[in-house]
Structures are given as structure tokens and as C-alpha cells.
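Colleague: Sequence and predicted structure are below.
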Amino acid sequence: MVSLITGWINHFKHKLTILKRRRFIEGLVQRGLTLGKNVTIMPTAWIDYDYCYLVSIGDNCSLSKGVKIFAHDATVFKFTDGYTRINKVVIKENCFLGENCIILPGVTIGPNVLVAAGSVVNKDIAPNSCVAGNPARFYSKFDDFIASHKVTITEQPCFEFSTLNAGMTDELRKKVQDSVQGGDAYVHGYTGRFPWNFN
């Protein structure tokens, strides 16, 4: 009985988190954030609240957990009698921002850009690029990167997300663990979009 109650409490907390997040993002849009269609903003992604009207995110973009988008830079505040630098951030369509990456003010990204997890973007990122690092640097063309993965998917082990999510058995866990011993494996079917998809 206790586990049933705990389950319901956790379910309610999850639903409340979703509601709070949606309201927060809707509040940013009301304050001037430009948000395209089919944009995914994961929990803990942060968009500069005070200057969100300087931020534009295009269609089909994804912001992973921990992404931070700054439209202001207060590094000179203390030394300039209270001045803070502000600038726009433009993320064009079809961009993916990896977990915990930081986007600094005054940059334009994309379209068709992958920013690797943990990257710091302090300059414009050209269309059709993949970048990584601090500061973020080019490592591949977007189209080449996607094409190479499409080939690799046909050669490497693949698992359905619904199968993995339905119940992980010891046998299935071992199969997945063994599959990555010689390289990558892939999981198909997880979009990561619901319930963090906006517009």
C-alpha cells in the first residue's frame, strides 16, 4: 500500500513539474522570447529571464538538460559603475544544443547545427556545422555527421526504446552491455519530446 501511495505522489510531482515548466516557458514567450514550432526545452535548461526578448529559437530545435542561454554579460558590471553588456542570441532552425552547453550573448547559431554537450559558444556558428569544446570549435559538417551515423546504424546493434523501457531484464541488460563493447549501439524510437515540447 505504501508503494502505491509513493507511486501516486511521484506521479503527481512529475505532473506538477511539467505544469510549472510549461508556465515558465509561456511566461518567457509573453516577455518576448521568440520560440519556433516543435521546440524541445528539457528540464533545467535555462533562458535568460531578464533579457529573453533578445533570444530567438527557430523551428525544430532541442535544448538539452542544463543548457544555458545568456543574453547578458555582467563581467564588467563591478568595474564600469554598474553597466551590463547585452546582445541578441539567435538560434536558427534545426539545431541541437547538447547537455550543459552555454550560449553567450551576441551569437547566431545555424541553421542545422549540433552543439556538443559541455560546449561554450562565444562566436557565431556557421550553418551545417557540428561544434564542441570550450570555446566551441568546428569538428564536422552537419550533413556529413548525420550521413555517417545513418551508415553506422545499418552496421551496429540497434534496440527499440519501447522494448528497453518496457522492462529491463538481466538478459536484455547483458545484451545491451555486450553490444557496446566493440563500439556504438543505437536506440530507436525515443524522441525525448513529450512533455517538454513547445509550440
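Modeller: Received it, and whenever you're ready, just let me know what you need.
Colleague: going forward, measure contacts between C-alpha atoms and count neighbours the same way
Modeller: Fine.
Colleague: Give me the neighbour count for residue 108.
Modeller: Residue 108 sits with 21 neighbouring residues when counted by other C-alpha atoms under 10 Å.
Colleague: Tell me who's in contact with it.
Modeller: Neighbouring residues of residue 108 by C-alpha atoms under 8 Å, 6 or more residues apart in numbering: 89, 90, 91, 92, 123, 124, 125.
Colleague: for residue 118, same thing?
Modeller: Here residue 118 is in contact with 98, 99, 100, 101, 102, 132, 133, 134 (C-alpha under 8 Å, 6+ apart).
Colleague: And the fourth one, how far from residue 64?
Modeller: Look at residue 101 and residue 64: by C-alpha to C-alpha, to the nearest Å, they are 8 Å apart.
Colleague: The residue nearest to residue 83 when sequence neighbours are not counted: neighbour count?
Modeller: Leaving aside its chain neighbours, residue 83 sits nearest to residue 77 (4.8 Å; criterion: C-alpha to C-alpha, 6 or more residues apart in numbering). Using other C-alpha under 10 Å, residue 77 is surrounded by 12 other residues.
Colleague: what do you get for the one 4 residues further on?
Modeller: Residues within reach of residue 81, counting by other C-alpha under 10 Å, total 8.
Colleague: here comes the other one, which I'd like you to weigh against the first:
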Amino acid sequence: MSKFFKHSHALVESEAVGEGTRVWAFAHILPGARIGSGCNICDGVFIENDVVVGNDVTIKCGVQLWDGLRVEDGVFIGPNATFTNDSFPRSKQHAFELQQTLVKSGASIGANATILPGLTIGARAMVGAGAVVTRDVPDGAIVMGNPARVTGHVDDQESP
């Protein structure tokens, strides 16, 4: 008996899903993915094989997590946020240089933000809705716009 909740219309092929995680309708988690405990994976989320998701992560509707993505504990990923893992994608190109992206603990990614491959989103950083992140985001930075620019910093007293 599994120790996580799986909606009857979700497809969870991975056996590495942590206790207390909830996987909602039409989510698809491939066999190689590793998902921590206490996560909330909302409707229509797709998670590829070479993805690691930490504990207490929220992934809202319409998000795809592609190979090479590492998400640390306590991260929030807003609806339809987009991650990429190939900086020069071409049709029918099966061999490409997979670029690893890291989202550090406590970071928040706003709805419809786009994160280019090979970047690091710093701990507790906030990426604004619709931002296009083209470079690393420092710990605690707030970034917005296209391309995303630092517009402020998260209060150090805020809980992670």
C-alpha cells in the first residue's frame, strides 16, 4: 500500500514518491523521477525521468519538469511555469547537451515564468509572474520582467 495519495486519473510510474505527497488528476510522473514527501502535485503536471523534487514542494497546474531539473525543499512552482533543458532545441535532434537547472530551497516561481536551461534560482528567491529568467538568480532576490532583473530582496525575517 502506497503512503502517498494518487488521484484515480493520475499516472505515477515512479516508485520513489515520498510519504504524504498528493498527486492529482492527469499528472504523469515517469519511472525515474524522485519526489520527496509532503509534496502537492496538481492537475496536468508532467515530470520526466531525470528529475529530483525535494520535500514540501508545491507544483501547480500545467507545469512540466524536464530531465535535469533539481528542485530543493519548500519550493513553490506556480501555474504554467516553464522550464527548459536545451539551449538550442531542434526537431529530430535526439542527442543534445542536457543542461541541469537548480531551484534552491524556499524559492518561488510565479505563474507563466520561463526559466532558461542551466540556471540556478537562489534560496528563498522570488521569480515574478511572466518573468523570463536568462541568468542565475541570487539567494533572496526578487526578479521580474523580460529579461528578468533584480527588483528587490526578500525580507530576511520572513519565514522560509
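Modeller: All right, it came through fine. From a predicted model like this one, the values you see are computed outputs, not experimental measurements.
Colleague: Let me see the TM-score of these two.
Modeller: Once superposed, chain against chain, the TM-score is 0.68 (TM-score structural alignment, normalised by the length of the second structure); 125 aligned residues with a C-alpha RMSD of 2.7 Å.
Colleague: hmm, back to that, sort out which of the contacts of residue 108 of the first structure are buried, if you could.
Modeller: 89, 90, 91, 92, 123, 124, 125 (16 or more other C-alpha atoms under 10 Å).
Colleague: any chance of those in TSV, plus secondary structure and distance to residue 161 of the first structure?
Modeller: Supplementary listing: those in TSV, determined by DSSP: H, G, I helix; E, B strand; the rest coil; distance: C-alpha to C-alpha, whole Å:
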residue	secondary structure	distance to residue 161 of the first structure
89	strand	34
90	strand	33
91	strand	29
92	coil	29
123	coil	36
124	coil	35
125	strand	32
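Colleague: now, among those, which is nearest to residue 155 of the first structure?
Modeller: Nearest to residue 155 of the first structure out of these is residue 125 (C-alpha to C-alpha; 31.2 Å).
Colleague: Tell me the residue in the second structure aligned with the closest one.
Modeller: Under the alignment by TM-score structural alignment, residue 125 of the first structure pairs with residue 137 in the second structure.
Colleague: What sits closest to its match if chain neighbours are left out?
Modeller: residue 121 (4.8 Å).
Colleague: any idea how far residue 22 of the second structure is from the one you found?
Modeller: 25 Å.
Colleague: What's the ChimeraX syntax to select whichever of the contacts of residue 118 of the first structure are buried?
Modeller: In ChimeraX, this line selects whichever of these come out buried by 16+ other C-alpha under 10 Å:
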select :98,99,100,101,102,132,133
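Colleague: and the contacts of residue 118 of the first structure as CSV, adding distance to residue 36 of the first structure?
Modeller: As requested, the contacts of residue 118 of the first structure are exported to CSV (distance: C-alpha to C-alpha, whole Å):
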residue, distance to residue 36 of the first structure
98, 18
99, 20
100, 21
101, 20
102, 20
132, 24
133, 27
134, 27
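Colleague: Mind putting the contacts of residue 118 of the first structure into TSV with distance to residue 118 of the first structure and secondary structure?
Modeller: What follows is the contacts of residue 118 of the first structure, written out as TSV (distance: C-alpha to C-alpha, whole Å; DSSP: H, G, I helix; E, B strand; the rest coil):
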residue	distance to residue 118 of the first structure	secondary structure
98	7	coil
99	6	coil
100	5	coil
101	4	coil
102	7	strand
132	8	strand
133	7	coil
134	8	coil
